[in-house]
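Engineer: Got a predicted structure here, sequence first:
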Amino acid sequence: MAVENEDGQLSLIIDDQSQSIQGVKIPDRAIYQNIKFVVKSNVMEGWQPTSADIEELKSFMETEHPKLEHQFKTIFGD
C-alpha cells in the first residue's frame, strides 16, 4: 500500500503505532525495528519499496536460517 507522490515516486509509509510499513503489519517488535531500519537506510539510497518487498523482508526475518547464523557466528563470534 504505497502512495505515489506528485512526481510519480512511491512514498514511504511507516506507522509506529500499528507497527506497519507500506501497509504490512509486523507484529514482532524486534523484527519491525530491524526492517524499519533497513528500509529507511535503503530508501535514502533511492530504493522505493512496495508492499510486496516488505512482505518478503518480513517472511525472511520470520524464518530460521541456521546456515546464515553459523556464518555470522564464525565471523563475529557468539
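Structural biologist: Thanks, I have it.

Engineer: CA only for contacts and neighbour counts going forward, please
Structural biologist: Fine.

Engineer: check contacts around the most centrally placed residue in the chain.
Structural biologist: Taking Cα atoms, centre = their mean, the centroid of the chain lies closest to Ile35, which sits 3.0 Å from it. Contacts for Ile35 (Cα atoms under 8 Å, 6 or more residues apart in numbering) come out as 57-58.

Engineer: Contact partners for Pro49?
Structural biologist: By Cα under 8 Å, 6+ apart, the residues touching Pro49 are 2, 10, 12, 22, 39, 43.

Engineer: try this one side by side with the last:
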Amino acid sequence: MTLDINTKKMTIMGVSFENWVIFKSVWYVLSTNMIEGWQPTVGDVEKLRDEALALGIV
C-alpha cells in the first residue's frame, strides 16, 4: 500500500491539512507505522490530524 500524498494541496488520502508542520508530522507517523504493516484508513488520517491539532503541534 502507498499513501496518496499531494504536497502542493497538502492532502493525505484526500484529507486536507492547513498547517505544514502537522501535515509532515502525520505523514511521518503514517509512513513509519506502515513499515510495520499497518494500513491506515481515511478515518485514521483524520484522527491523527485532529489529535495533532488538539495537542497544538505547530
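Structural biologist: Cool, the structure landed. For clarity, every value in this text was computed on a predicted model and none was experimentally measured.

Engineer: I'd like the contacts of Pro49 of the first structure as a markdown table, with neighbour count, distance to Asp53 of the first structure and secondary structure appended.
Structural biologist: Output for these, formatted as a markdown table (neighbours: other Cα atoms under 10 Å; distance: Cα to Cα, whole Å; DSSP: H, G, I helix; E, B strand; the rest coil):
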| residue | neighbour count | distance to Asp53 of the first structure | secondary structure |
| --- | --- | --- | --- |
| Ala2 | 16 | 11 | coil |
| Leu10 | 17 | 13 | strand |
| Leu12 | 21 | 12 | coil |
| Gln22 | 21 | 9 | coil |
| Val39 | 21 | 10 | helix |
| Val43 | 14 | 12 | helix |
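
Engineer: In CSV: those residues, plus distance to Ile31 of the first structure.
Structural biologist: CSV is the format used below for the contacts of Pro49 of the first structure (distance: Cα to Cα, whole Å):
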residue, distance to Ile31 of the first structure
Ala2, 20
Leu10, 23
Leu12, 18
Gln22, 15
Val39, 12
Val43, 18
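
Engineer: Aligned to Val21 of the second structure, what sits in the first structure?
Structural biologist: Counting by TM-score structural alignment, Val21 of the second structure corresponds to Ala30 in the first structure.

Engineer: which element is the residue nearest to the centre of the first structure on?
Structural biologist: Using DSSP states H and E, the element containing Ile35 of the first structure is helix 29-43.

Engineer: once aligned to the second structure, how far is that helix on average?
Structural biologist: Helix 29-43 of the first structure, aligned to the second structure and superposed, deviates on average by 0.6 Å (mean Cα distance after the TM-score superposition for the first structure).
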